[in-house]
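Undergrad: How does the following fold in three dimensions:
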Amino acid sequence: MEFKGALTALVTPFKNEGIDEDAYRAFIEWQIESGIDGVVPCGTTGESATLSHDEHKEVIRICIDQVKKRVPVLAGSGSNNTREAIELTRFAKSAGADGALMITPYYNKPTQNGMIAHFKAIASEVSLPMVVYNVPGRTGTNLLPSTLGRMAREIPTVIGVKEATGDMKQAARIVEECGEDFTLLSGDDFTILPFLALGGKGVISVISNIEPAKTHAMCAACQANDWKTARALFYELAPLNRAMFLESNPIPVKTSVALMGKMEPTLRLPMTPLSVEHLATLKTVLKEHQLI
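TA: As a prediction, the model looks like this:
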């Protein structure tokens, strides 16, 4: 399966200290019915950092079972611990994931060569398409386009990148280094339109948790060279995009999904509930877009 168009970085519903499986299955079903192009369980938006290993695997398993191959599942299975990443990726493959979203190692800040070695080690143990996730704001290290180009040439299973620097020069350089067949995905909803104009294939999206149909439609319009429609949707969604980052992701988006009645607003520490001031702003924006 190809990873293109709008892929939702799924929020993970919690209930009674555990995973709310019923809410999660219903949420995934709504996403598919709304026309989403793919789903990503256990990313940053899914609060993967606060999931136990058993919970992480359970969230991936539930997602794959609910999707039943109707859209691609790109399972978050990365870690700053190479052995842990291998374990989680091996599970994702055994569970039936179509690919793995692999964050660059965080906190330990490897060199560019260290990142190449990390992904080579994973690929040597598990043969599964990998989309590398570059988000320096969270990891402290930027995966350079030249390094990504080496990885694309030397590691056949590295087929794409979720690029979350917001740097259009870096995005363009990735296309230069890796070629137009390489899967460049925006990692920020603010950059969907320029990324696709540069040759990107789509987005791993936060906003599509609450607006899956319009996010899909925007990506589809870009792919059809209907830039007028794409621009209109991009600017229509802009206020919602800003609202999703009133506080650290996924606090606003999970609050939004809860206000829409799709799950409980439960977050795990160190994520805390949206402030009263920001909650009022969020509700205003959601009402203006007729989501609540």
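Undergrad: C-alpha from now on. contacts and neighbour counts both.
TA: Noted.
Undergrad: so where do the strands sit in the protein?
TA: Using DSSP state E, the strands of the chain run over 5-9, 14-15, 18-19, 38-40, 74-76, 99-103, 130-134, 158-163, 183-186, 202-205.
Undergrad: Return the most buried member of these.
TA: Neighbour counts (mean count of other CA atoms under 10 Å) averaged over each of the strands of the chain peak at strand 74-76, with a mean of 31.
Undergrad: One more, so I can put them side by side:
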Amino acid sequence: MSRRGTDFAGLSVAIVTPFKDGGKVDVDTLKQQIEFQIAAGTNCLVPCGTTGESPTLTHPEHERVISETIQAVAGRCKVMAGTGSNSTNEAISLSEWAAKEGADATLQVAPYYNKPSQEGFYQHFKAISESVDVPHCIYNIPGRTGKNIEPETIARIAECKNMVMVKEATGSLDQASQVLSLTDLTLLSGDDSLTLPLLSVGGEGVVSVVGNLVPQDMIALVNAFRDGNVAEAQRLHMQLFPLCRDLLGINSNPIPVKAAMRELGRDSGELRLPMVQLTAAELDFLRKTLGTYGLLKEGVAV
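TA: Model (predicted):
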């Protein structure tokens, strides 16, 4: 089956939003992180997702981070702007801004908290697709939104124009397989540790958190599998697995990844409430994980 959205295959990185001076958006550090990703060969950057602390960004900040990212990238990789909302009108408004600024696509999280019916999901995504003429990625993460977009609903949404991808973060290979069998959407893993399993059933890549730290390793994993070198892909999966598990397991995203970036000298590590810093025990555990991976040696970034 020929799939839509394959231009976004490979590694997309859900980049953090750096803050400094008590919570101001740190554009200079954002630009440094963008250059780091482009140098690594990352295919697509995803600003203002969960990892970018979008729930705590004001609307002007949200728009600014998207605009600054697009301008800094300057066409050297793709930009998939996080513009989803539990308000359809708000999602359309943010998506219109991203499209106007030159985003290559938008990431549309399932409406959260208000828990719409399956028909409500369909109408939400349909309205976005008809209002904003850029490619869109459906983001299904029931662990955060409170409700699953069922495969049959995703199949209906896939019939809407401009809906070309799905970021699959249900943790279910059965769901992913159903979506792939029912649609021609490009499926991207929304869980770093499940990237290889999802590639094995037909996924095309990952929207990654751990890619903030080691994008080259995630690119190598995807490329190895794509090239038919399954043994190498499995080796990289096992190498990456503890880092993926701990970044997303010891506390809520993006608390651990921002702490890791601070340890590596690449971010202030500032968070916005209600996110708070790791406990001393959690930070010690994270440092051990970074050390085992080879990113830290005696507390110093390698």
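Undergrad: TM-score for the pair, please.
TA: Once the chains are laid over each other, their TM-score by TM-score structural alignment, normalised by the length of structure 1 reads 0.97; 289 aligned residues with a CA RMSD of 0.9 Å.
Undergrad: Just send the strands of structure 1 back as TSV, with distance to residue 256 of structure 1 too.
TA: Below are the strands of structure 1 laid out as TSV (distance: least, CA to CA, whole Å):
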stretch	distance to residue 256 of structure 1
strand 5-9	14
strand 14-15	15
strand 18-19	18
strand 38-40	18
strand 74-76	22
strand 99-103	25
strand 130-134	25
strand 158-163	24
strand 183-186	22
strand 202-205	15
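Undergrad: For residue 86 of structure 1, find the nearest of those.
TA: The closest of those to residue 86 of structure 1 is strand 99-103. By CA to CA, the value is 10.3 Å.
Undergrad: what ranges do the helices span in structure 2?
TA: 27-40, 59-73, 88-101, 118-131, 142-145, 151-158, 173-182, 195-200, 215-226, 230-249, 255-263, 280-293 (DSSP state H).
Undergrad: what's in contact with the last one?
TA: Spelled out, it's helix 280-293 of structure 2. Contacts to helix 280-293 of structure 2, defined as CA atoms under 8 Å, 6 or more residues apart in numbering, come from residues 239, 242-243, 246-247, 250, 256, 259-260, 263, 296-299.
Undergrad: Put the buried members of the residues you listed into a ChimeraX selection.
TA: Listed next is the ChimeraX selection for buried residues among these, using 16 or more other CA atoms under 10 Å:
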select :242,243,246,247,256,259,260,263,296
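Undergrad: Per the alignment, residue 197 of structure 1 pairs with which residue of structure 2?
TA: Structural alignment (TM-score structural alignment) places residue 197 of structure 1 against residue 200 in structure 2.
Undergrad: Apologies, that question was intended for residue 132 of structure 1.
TA: In structure 2, the residue matched to residue 132 of structure 1 (TM-score structural alignment) is residue 138.
Undergrad: Ignoring the adjacent residues along the chain, who's closest to that match?
TA: Closest residue to residue 138 of structure 2 apart from its sequence neighbours, by CA to CA, 6 or more residues apart in numbering: residue 166 at 4.5 Å.
Undergrad: before we move on, what about residue 267 of structure 2?
TA: Take residue 267 of structure 2 and drop its neighbours on the chain: the residue closest to it by CA to CA, 6+ apart is residue 261, 5.4 Å away.
Undergrad: Repeat that for residue 85 of structure 2.
TA: That would be residue 91: by CA to CA, 6+ apart, it lies 5.0 Å from residue 85 of structure 2.
Undergrad: Do I have it right that residue 24 of structure 1 meets residue 15?
TA: No. Applying CA atoms under 8 Å, one finds residue 24 of structure 1 not in contact with residue 15, separated by 10.7 Å.
Undergrad: on that earlier part again, the helices of structure 2: which one's closest to residue 269 of structure 2?
TA: Nearest to residue 269 of structure 2, of the helices of structure 2 and by CA to CA, is helix 255-263 at 4.9 Å.
Undergrad: quick one: contacts of that closest one?
TA: 16, 209-210, 212-213, 246-248, 250, 267-271, 275-278, 283, 286-287, 290, 299-301.
Undergrad: returning to what we had before: figure out which of the helices of structure 2 is closest to residue 51 of structure 2.
TA: Closest of the helices of structure 2 to residue 51 of structure 2 is helix 255-263, at 8.5 Å (criterion: CA to CA).
Undergrad: Which residue numbers in structure 1 does stretch 102-122 of structure 2 align to?
TA: Counting by TM-score structural alignment, stretch 102-122 of structure 2 corresponds to 96-116 in structure 1.
Undergrad: Next up, the contacts around the residue nearest to residue 138 of structure 2.
TA: Contacts of residue 166 of structure 2 by CA under 8 Å, 6+ apart are 137, 138, 139, 140, 185, 186, 187, 188.
Undergrad: Tell me the one among the residues you listed nearest to residue 49 of structure 2.
TA: Checking the contacts of residue 166 of structure 2 against residue 49 of structure 2 with CA to CA, the nearest one is residue 139 at 10.1 Å.
Undergrad: got a list of what the closest one touches?
TA: Neighbouring residues of residue 139 of structure 2 by CA under 8 Å, 6+ apart: 107, 108, 109, 110, 166, 167, 168, 169.
Undergrad: can you rerun that using 6 Å?
TA: Applying CA atoms under 6 Å, 6 or more residues apart in numbering to residue 139 of structure 2 gives the contacts 108, 109, 110, 166, 167.
Undergrad: where's the corresponding residue of structure 1 for the fourth one relative to residue 144 of structure 1, distance?
TA: Alignment of residue 166 of structure 2 against structure 1 is given by TM-score structural alignment, with residue 161 as its counterpart. Residue 161 of structure 1 is 11 Å from residue 144 of structure 1, where distance means CA to CA, to the nearest Å.
Undergrad: again with residue 46 of structure 1
TA: 26 Å.
Undergrad: and these two? which has more neighbours close in?
TA: Legend: neighbour count by other CA atoms under 10 Å for residue 46 of structure 1 and residue 144, higher for residue 46 (23 against 13).
Undergrad: The more buried one contacts residue 13, doesn't it?
TA: No. When contacts are counted by CA atoms under 6 Å, residue 46 of structure 1 is not listed as touching residue 13 (8.4 Å).
Undergrad: quick one: contacts of stretch 57-70 of structure 1?
TA: Contact with stretch 57-70 of structure 1 is made by residue 41, as judged by CA under 6 Å, 6+ apart.
Undergrad: so that stretch matches what in structure 2?
TA: Against structure 2, stretch 57-70 of structure 1 falls on residues 63-76 (TM-score structural alignment).
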